[in-house]
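Trainee: need coordinates for the below:
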Amino acid sequence: MKKINHVLNFLSQKSIIAFFFLVCCAILLHQPFEDLASKILVQPLFSKIEKRTINDVVFGLIALASLLMLRKHKQYVASGPLATSSALAVALYLCYRLFSERWSFTHYSVASNLAYADTFLAYPAVYMGLWFRSRYNRRTLTLGSVHLATDEPIRTADSDALGYQDYAATVATYINKSSFNHSFAIGVNGAWGSGKTSFINLIKERIDSDDTILIDFSSWNSTTPNAVVTDFFDTVQEAIAPYYSSLAQLLRSYSEKLISINDSDITKSIKSTITLVAGESSIKELYKQINKALSKINKRIVIFIDDLDRSDKSEILEVIRLIRNNADFYNTFFVVAYDRNYVLEALSQQNIHNHTKFLEKIFQLEINLPYYKAERLLLHLESQLAKLFPNHYDSVIKPAIKSDSYRSNTAAIHHLENIREVTRFSNSLSLNLSKLLNEVDIVDFMNIEIIRMKYPVIYELLFKKSHIFLSTKDTYVQYSKARYKLATEEKTGKYLIENYIIDNPNLSINKNDITQIIKLLSDIFTDSYINSYSSSVLSIAFPSNFRKYSTYALLEDNLSEVAFSRARASEQHVFNQSIEEWCAKGLSWEIRQRFLDIHQFDDREDFEKIITTIFNFANTPYPEHLSQVFGTLNGYDKDDLRNKISDHENRISNKYYSKDKVAYQEFIRNLFLSAKHPFRFESDFIESINSYFSDGFPLATEESHSIALGYFNQHCNVSESLTRDTWELYHNCKYKSWSRHGSTIHEEGRKTIEGSRSIFIEFIKTKVYTDFIRDITNKEHRSMDEKYTVSDIVTDIFGSWNDFKPLVHNNKDLNSFTSLFSDFYDKFVENNYKPIAYDFQGHKDS
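Mentor: Below you'll find the model as predicted:
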């Protein structure tokens, strides 16, 4: 039965009917056609063309021009109907040219078998060639890895991502089992993007096609109420024509009568009123004839009207009139999809009294699309993104989407309301995230894209007026840098952007959405210390990353995550060189954050490379324009480095050194012993080791003490002046002593590594006595008079004030200041080591 219906539908096409009509005319009316052609074309025109060389050239050029069209339009897709007409014209010409003696044809002077008229075969022949090539030699476009998801509705139960198929099957079963003398209207109510078209398609799939004529009518294609009526009945008659020959004319007459009534209703003239009365009887008669014909067909007619809410209010009212009155035909079902709120609003604007009840009268059954859980949307989102990012989904995107963190759940579930939004969101990520994979925090990027997609005016405010709505106040933590948080009013503590939205209704933000927007923004730009410190280095909350979330590209002042990973995988010297180049560009903070984020290592080589590079990075100087703010060296977080190299419970030596603790100790030892003067970072770091209670440092306490002492000794040997490095290296020869009492650890105090004092005293005596006494002589700022005191560092170095006195009186640096200091020191001692007024005669600072 289906095959017969298919053949009938094919034969009823207008193009097929026209083709057979032309063939019949050519056969039956060939004689009058020949006479007409002879009278109009052959005798007055073609018979005058003589066989001449110049004519050969002209017709040859015509043929050549036609052939060149093939090359010029090689990508041209020829029309099927025109190709068919060309084939008919060529066949007709060849019949007369080869088999008829009605006309004699003038031939080329240089080719006796080729007639001038044959030249005109070139164009239709070329056109037919183009058609054959476009049909049988099509190029298939190859889709790349980056493409977009389509918003195609579900067409079969196999692709049902919403779980609608069971409910749709139930509706289809009721339609299959029902028959009525009049029409029956089913409304499918759902918000924009909720899957109404998909639900209708699933109903179609389950309807018994042998007993049913399925008709699709798109009312939103009609631009006026009259066009709605015309287009509706044209669609219906085209679908029913194969089953009842005269029904098409009945429907056409019926629709014309309806349109004439609508016209008379507008003009409201007396004449039109008379026409209306006269037409009423005729319409009723046509209506009866149509119903009688439909009952003879004995088939159920199901008319699907999708997206009614896409039509204008006047067209919506006209469709409802059709359903309720004008198309209330025998055994006809209407399945209409719409957003109920939109349709009710349209009816109210048309001054329909009690429009809610009015709509209930139209649809004997109204279906509210079944609720689907947010998890279904999340699953669909996963499926879409897996297709759009086949090479990065598992490693980059899936962890963010599958995360149990509140931030990702906020973006993925609570803000995507339907399948259409999931598709739009997927396409947005496909387009905007493709160049920033591994360069942004995926959760942050998704949250920002949600804002851009659903609340574009907020997105624009956020990026254009970030200086107003975002703040970095009180967000700085050690070895990190400031991050954005939502700016607040000082008095109320309310977010400035929230107040701005409330105070500006022209932004057209629904009040119910404001809470969602603020929640989403506060998750991104949190002011929580814990969350801010643990956030990804790629987070939008860091000002250096902010702009790339709106430009969708890596900026010059960003460190590429891909570039860092590539450098990490290269040889040690290449990694070091990359670090130096990035530091010179002012990317020290980004580099530090990358190292802080590393908690796992591939193998021993990777571990040693990272630790070695951290030491190199810490010793790399800041660019000159930044050194006054951040210090001369990059430095590094000592706590993090100490944790990275800790061998507590042999975790490093067992994992990366095959339980060879000696090999691991040798690696750590070489890091410290290969340090270069003035050993700033290494000395600071070994001091933190010596001051921290832990059994995880690979080297013994005695050896870590020896390293610190060795740095100070080397410095005193090569240095000829007392510098800041001298003081820091001496202070780094301190350590904390600990004792254990049961399970309790007690700090016994800060002590000095044995030998460091004697090294310093010898250095002072032989090289820097004058510089030393200048450094320890300090002006007393709390006194109104110009009093001076001696720093108690003297007692730390020499043991006591008296032990320092011999050096004061027996030093080898004889100059004006040392002489004055000797006198000053005696008086200082006499004053019981309290500040005294003294005139150094300007020699102290000279």
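Trainee: for the rest of this, base every contact and every neighbour count on C-alpha atoms.
Mentor: Noted.
Trainee: gap between Thr795 and Ile776?
Mentor: Remark: distance between Thr795 and Ile776 (CA to CA, to the nearest Å) = 11 Å.
Trainee: ok, Phe595 next?
Mentor: 40 Å.
Trainee: then Leu378?
Mentor: Distance from Leu378 to Ile776, by CA to CA: 69 Å.
Trainee: of those two, which one has the most company?
Mentor: Taking other CA atoms under 10 Å, Leu378 and Ile776 do not tie; Leu378 has more neighbours (19 against 14).
Trainee: wait, Tyr788 touches Asn778, no?
Mentor: Yes - shown here, Tyr788 and Asn778 form a contact pair, counting by CA atoms under 8 Å, at 5.6 Å.
Trainee: those two: which has the busier surroundings?
Mentor: More crowded of Tyr788 and Asn778, by other CA under 10 Å: Tyr788, with 21 against 15.
Trainee: now do the SS call for that one.
Mentor: strand (DSSP: H, G, I helix; E, B strand; the rest coil).
Trainee: which one is it nearest to, not counting chain neighbours?
Mentor: Leaving aside its chain neighbours, Tyr788 sits nearest to Lys779 (4.4 Å; criterion: CA to CA, 6 or more residues apart in numbering).
Trainee: wouldn't that neighbour be in contact with Thr789 here?
Mentor: Yes - contact criterion CA under 8 Å: Lys779 and Thr789 qualify, at 6.3 Å.
Trainee: any residues in contact with both of the two?
Mentor: Counting by CA atoms under 8 Å, 6 or more residues apart in numbering, no residue touches both Lys779 and Thr789.
Trainee: in the stretch 101-250 of the chain, which spans are strands?
Mentor: Here the stretch 101-250 of the chain has its strands, by DSSP state E, counting those that start in this stretch, at 184-189, 212-217.
Trainee: ugh, wrong one, I meant the chain
Mentor: For the chain, applying DSSP state E gives strands covering 184-189, 212-217, 300-305, 332-338, 365-368, 470-471, 485-486, 734-741, 744-752, 777-779, 787-790, 836-837.
Trainee: deepest-packed of these, please.
Mentor: Mean neighbours per residue, mean count of other CA atoms under 10 Å, is largest over these for strand 485-486, with a mean of 25.
Trainee: which elements pack onto that strand?
Mentor: strand 470-471, helix 511-524 (3 or more CA pairs under 8 Å, 6 or more residues apart in numbering; DSSP states H and E).
Trainee: so Tyr664 sits against Ser653, correct?
Mentor: Yes - in this structure, Tyr664 is within contact of Ser653 by CA under 8 Å, at 6.0 Å.
Trainee: so what's the residue count around the closest residue to Ala386 other than its chain neighbours?
Mentor: Nearest non-adjacent residue to Ala386, counting by CA to CA, 6+ apart: Tyr393, 5.5 Å away. Neighbourhood size, Tyr393 [other CA under 10 Å]: 18.
Trainee: to compare against the first, here's the next sequence to fold:
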Amino acid sequence: MLLLFQPVITKKFLRKFIIGFFSKEALILIISCLLFFYFNQQITTFIGKYLVTSLTSNNIYLTVLTIVIVVFLISFQLIKITDRYKPAFEYWFILLAIIGMHFYYRVYLVNVPWSYLRISELKYLNCAYLDIIYASLLIFPIVYFTIWFKNLFRTSSELSVKNINIEDNPIENTDDDKIGYDDLVKRITGNVLHDIYNKSFTIGIVGPWGNGKSSLIKLVQNKIKENKPKNIVEINFYPFLNHNDEDIITEFFKSLSSKLEKYDGSLSKQLFGYADKLIQLYKKGDIKYFLDKHISLNSNTPAYNLYEEINSILKKINKKIIVYIDDLDRLNEKEIIQVLKLIRNTANFNNTVFIVAMDKKYVVDALKNSKDFQNERFVDKFFQLEVYLPEIKKSILLDLFEKLIFDSNEIEPKVKEKIKIALTRKETLFRYYISNIRDVKKLANQLIFENTFINDEINYTDFINFIFLKTHYPKFIQSLNTNRAKFLNHKNGFYYLNEKSPENENRTEALIKEFNRISDESSVEIDKYDIANLFKIEDNCYEKQFNLNCWDKELLLITLVELFGNQSPTNPDSIQHEYNFSKLMRLSFEKNDLRKNELDTLLSFTDFEDISKYLIAILKNNKGRQLIEQIKYIEPKTKEDLKTLTIILILCYNFIEEYQLFESDITYSLSFIIKPELYDRNSSLLKNEEWVSFIKKVYFESQKIKLYSKVRLLNLLWTNKGGNKLWGVGETYIKEIALKYFDEYLSKFNVTCWEKDDFKIFHIYNSLKDIGDIKNQINIEYIKFLKNNNLTVFCSQMLDTEAVDGNYKINNFVVGLFGSYDEFFDFVKKSHDNGNQQLNEFIEYLELMKITEFRGSLKYKFNDFPIREYPSKNYYYGFLESYKNLVQFFFEFNTVNIRKANDKLIDFTPLLTQLDLVIEIFQYDNKHFMFFFKNENNAQNEKFKIINMYASRIYNVLKSSIPNCHYKEITEENSIFIFDNDGIEIAKLKSYQV
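Mentor: So this is what the prediction gives:
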């Protein structure tokens, strides 16, 4: 048993237990227990008097209530356990108090002024209802105690999780110090602990980004802790966590106060008061004197008095204050100035040491725009000592990188060996791109992450160099991907840099000098390649576009030469190979990636059926989009390659809907493969006649390609005929095949009618009508087709909704097909069967539309005519709300006198505006009609009021010229008669509102 607990009961464990026993939470628990026992009698009396009820027997309601409570408590605890909830101290305190009190009164204290109601079914167990409820509360503590007890016997390696990615944390242990900072740490620590300063002393840890400044500070902190000094107060201050430069002052003095308040009670108040004064001065703009070498505050100012009082207290408590400030190079100009004020002026306290990590170049560059900046040495006066971190040797960085890679569980052993070999090659640009530990960790993380997706198909020298290229020059990668012909030549399945032609040899003389700073160990010859001309000194366009300085330009060119400089590439694992190049340029991170052997197998087929069968297998594995992207980077080398690639893309276009492919990607890839020069009569790859015969067979006249797909692609071909030259088949053939496609599509409906929600026929019509001059021929065929087929479905499709509640208009498609709305109306009237009640109803609607000259829309209630389902109202909510209460109605008047009088109603126009009422007058079939529409809830009920108001004004105009003019108000039964038989009546045409 002793051996069992030996790993647990260690000196460290006992120390932790003793500290925990005297913690604030433990003291609260002990005091609460003592108070409970001290007031035990009063608590017992209170429970017996106020919390106990009389109940002598069991009942079903109590049982059900108990079950509900228990189920709820158990469920709640199980949910929290599965969520890995960590209870706070308050939870454990309350839970322990509740269970402890129950145990005390139920087991220990027998003589209590109440009794527990027991469960009759469990009488042999002497179990009460409250026992069940309290027992259900034990699930949480039992589970967590079990986990805690189990973890006691697990080693730290078992408890820890090995991360996939490598964190960029500063080292804290000298054993992890691979750079050799140990002597430097000892020297800094010795000086800090030994010296006593009258004012503050500032040490700058200076080095470039990622060079280990944070690690050095951590090592100094740990070294100081090892010496166990009793008079040291350490403060870690992180100014980059503050929101603005004023917060820096507040947070610094808050941190200082929290560390020093236990040594002097008045110091905290003094520090906060001092901080407030500084902020006030800062807001007033009177803070400029803080930039001087010494405090120059007027001795009568409150801020100066507070400063002196604080400094006096600090001398009395006799503590050395060490303030660590990391990442000064994360701050902006104003924040840097504020920190410098603190460390040299406003916090220039007795025996205070500031250890500040910074990239001095960044700090100086950031301060150049400040009005306080004087010269390059401006920052020097704030530091009494600057410790410059040496440049880390490349061999150290390389060893660290190899260790990180070999320690990773995400990379296979054989891949690790390949990476190690790649790092030994001078072509790998590790020495140029990696200059600090942060670079090492970033590259390692990038390799660990991306290695999974390259499937060991690319050599690791190229892969590592490409990682450098894309992480350092993302804008250039984008340009290279979209304009690769500008930078690279593509031949025989490989990409490579163009060498300069002899006539351009003199263009780069100045450039050679610019790029002569290449390391002696490098054999890269930048000036021999044409790409150097794109970065010539006198033209800085690319400098601005890619944000390049001189060294960036040089390094970019070195990288491109290493990646694509080989003029005779043969290695299939090189980045120059079109498959590998496209894979990396696409930045594809798909686990189900299209493998090179799959692509090679597909490209090896020449038979249409074989290609189709293998392609479908690729598409079913969701690799279609990758394949289409891959083809953009492939150059056909033989006529068989050209034919195979063309068939693949046409088949992909045929399967767009089935496999969710992108039409634009396919057509874009087609433009790469089928170029005008390929079917030129002088083409060396494929003669014109052979190409025309091939493309007609596999696309235009193929029965294996869906008609709808052929039509869509034909439309795109015609639309872009200026660039694709119609693939060499000629305009005459294109027009003939377009008419054939349309007739072929119409013929399929000679037996079976299409559905009212099937709009493919319109898509086909619109795709073909603009090809050449065939629109009239297509219209004739289409109209002839409609005469002999179900006209009702076509009319239903021509009925568009503009709003809710039966508001319709006629689609303007009929204008393009018939010439006008009137011709469409005449066609429907002549072509329909009078016995077709559905079309009779539609014609009634058309007559109303004809009255209004087919302007706008009308409300109409169709009873028999089939209406298509429209999108839900919620889809058009904001737009349709204005139509919700729209009311429309017609009135017919039988005399031209009324129409003439209407033109004289000048005074009626303002009234119409006031009533939000629109009146239009139309003439149709030798009759006159008034069309009213109004947007109002009760407009339907007010239609007679509106027309009577209108008629009264007509009457006032006419009575001067017609002496015997008279009228009576219109009602449901009566019309308005102005004079004899001249008057206004409700239109006899069927309308939704009439």
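Trainee: before we move on, the earlier item: turn the strands of the first structure into CSV, including distance to Gly586 of the first structure.
Mentor: Formatted as CSV, the strands of the first structure follow (distance: least, CA to CA, whole Å):
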stretch, distance to Gly586 of the first structure
strand 184-189, 58
strand 212-217, 64
strand 300-305, 62
strand 332-338, 57
strand 365-368, 59
strand 470-471, 22
strand 485-486, 24
strand 734-741, 34
strand 744-752, 37
strand 777-779, 38
strand 787-790, 41
strand 836-837, 48
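Trainee: ok so, going back, do you know which of the helices and strands packed on strand 485-486 of the first structure lies nearest Ile283 of the first structure?
Mentor: helix 511-524 (50.6 Å; CA to CA).
Trainee: average offset of the closest one relative to the second structure?
Mentor: Compared with the second structure after the fit, helix 511-524 of the first structure shows a mean deviation of 1.4 Å (mean CA distance after the TM-score superposition for the first structure).
Trainee: what is that helix packed up against?
Mentor: Using 3+ CA pairs under 8 Å, 6+ apart, helix 511-524 of the first structure is in contact with helix 442-454, strand 485-486, helix 496-503.
Trainee: could these go into TSV alongside distance to Ile203 of the first structure?
Mentor: Converted to TSV, those look like this (distance: least, CA to CA, whole Å):
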stretch	distance to Ile203 of the first structure
helix 442-454	31
strand 485-486	49
helix 496-503	43
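Trainee: which one, of those, ends up nearest to Ala241 of the first structure?
Mentor: helix 442-454 (46.4 Å).
Trainee: over which residues of the second structure does the closest one lie when aligned?
Mentor: Using TM-score structural alignment, helix 442-454 of the first structure lines up with residues 460-472 of the second structure.
Trainee: mind listing what's buried in the matching stretch?
Mentor: Neighbour counts over stretch 460-472 of the second structure (16 or more other CA atoms under 10 Å) mark 460-470 as buried.
Trainee: tell me who's in contact with Asn349 of the second structure.
Mentor: Wrong residue type there; residue 349 of the second structure is Phe, not Asn. Listed by CA under 8 Å, 6+ apart, the contact set of Phe349 of the second structure reads 198-200, 311, 314.
Trainee: what's the most distant pair in those residues?
Mentor: Among the contacts of Phe349 of the second structure, Ser200 and Leu314 lie farthest apart (CA to CA), at 11.9 Å.
Trainee: which residues do those two both contact?
Mentor: Here Ser200 of the second structure and Leu314 have 349-350 as joint contacts, going by CA under 8 Å, 6+ apart.
Trainee: where do the helices sit along the stretch 201-350 of the first structure?
Mentor: Using DSSP state H, counting those that start in this stretch, the helices of the stretch 201-350 of the first structure run over residues 225-240, 247-267, 270-297, 313-321, 340-349.
Trainee: and the first one, what does it pack against?
Mentor: In other words, helix 225-240 of the first structure. Helices and strands touching helix 225-240 of the first structure, by 3+ CA pairs under 8 Å, 6+ apart, are strand 212-217, helix 247-267, helix 313-321.
Trainee: where along the stretch 801-950 of the second structure do the strands fall?
Mentor: Applying DSSP E, counting those that start in this stretch to the stretch 801-950 of the second structure gives strands spanning 807-810, 858-859, 886-893, 917-924, 927-935.
Trainee: closest one to Leu367 of the second structure among the ones you listed?
Mentor: Using CA to CA, the nearest of those to Leu367 of the second structure is strand 927-935, at 65.6 Å.
Trainee: whereabouts in the first structure does that closest one align?
Mentor: Aligned using TM-score structural alignment, strand 927-935 of the second structure spans no residues in the first structure.
Trainee: between that strand and strand 886-893, how big is the angle?
Mentor: 160 degrees (axes from the mean of the first three to the mean of the last three CA atoms, to 10 degrees).
Trainee: now strand 927-935 of the second structure, how far from the centre of its chain.
Mentor: Relative to the mean C-alpha coordinate of its chain, strand 927-935 of the second structure is positioned 53 Å out (CA atoms, centre = their mean, to the nearest Å).
Trainee: buried residues in that strand?
Mentor: 928-935.
Trainee: and if you look at stretch 356-368 of the second structure?
Mentor: Going by neighbour count (16+ other CA under 10 Å), the buried part of stretch 356-368 of the second structure is 356-360, 362-364, 366-367.
Trainee: turn the residues you listed into CSV, columns for distance to Lys86 of the second structure.
Mentor: Output for those, formatted as CSV (distance: CA to CA, whole Å):
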residue, distance to Lys86 of the second structure
Val356, 37
Ala357, 37
Met358, 39
Asp359, 41
Lys360, 44
Tyr362, 43
Val363, 43
Val364, 47
Ala366, 45
Leu367, 47
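Trainee: which one of the residues you listed sits closest to Ile337 of the second structure?
Mentor: Distance ranking of those against Ile337 of the second structure, using CA to CA, places Leu367 first at 7.9 Å.
Trainee: doesn't Glu335 make contact with the closest one?
Mentor: No - at 10.2 Å, Leu367 of the second structure and Glu335 do not qualify as touching, with contact defined as CA under 8 Å.
Trainee: and Asn369 of the second structure, how many neighbours?
Mentor: 10.
Trainee: onto which residues of the first structure does the host helix or strand of Ser693 of the second structure map?
Mentor: Using DSSP states H and E, the element containing Ser693 of the second structure is helix 688-695. Using TM-score structural alignment, helix 688-695 of the second structure corresponds to no residues of the first structure.
Trainee: quick check: buried residues in that helix?
Mentor: 688, 691-692, 695.
Trainee: could you do stretch 217-237 of the first structure as well?
Mentor: 217-220, 222, 224-237.
Trainee: for stretch 409-416 of the first structure, same thing?
Mentor: For stretch 409-416 of the first structure, by 16+ other CA under 10 Å, it's 409-413, 415-416.
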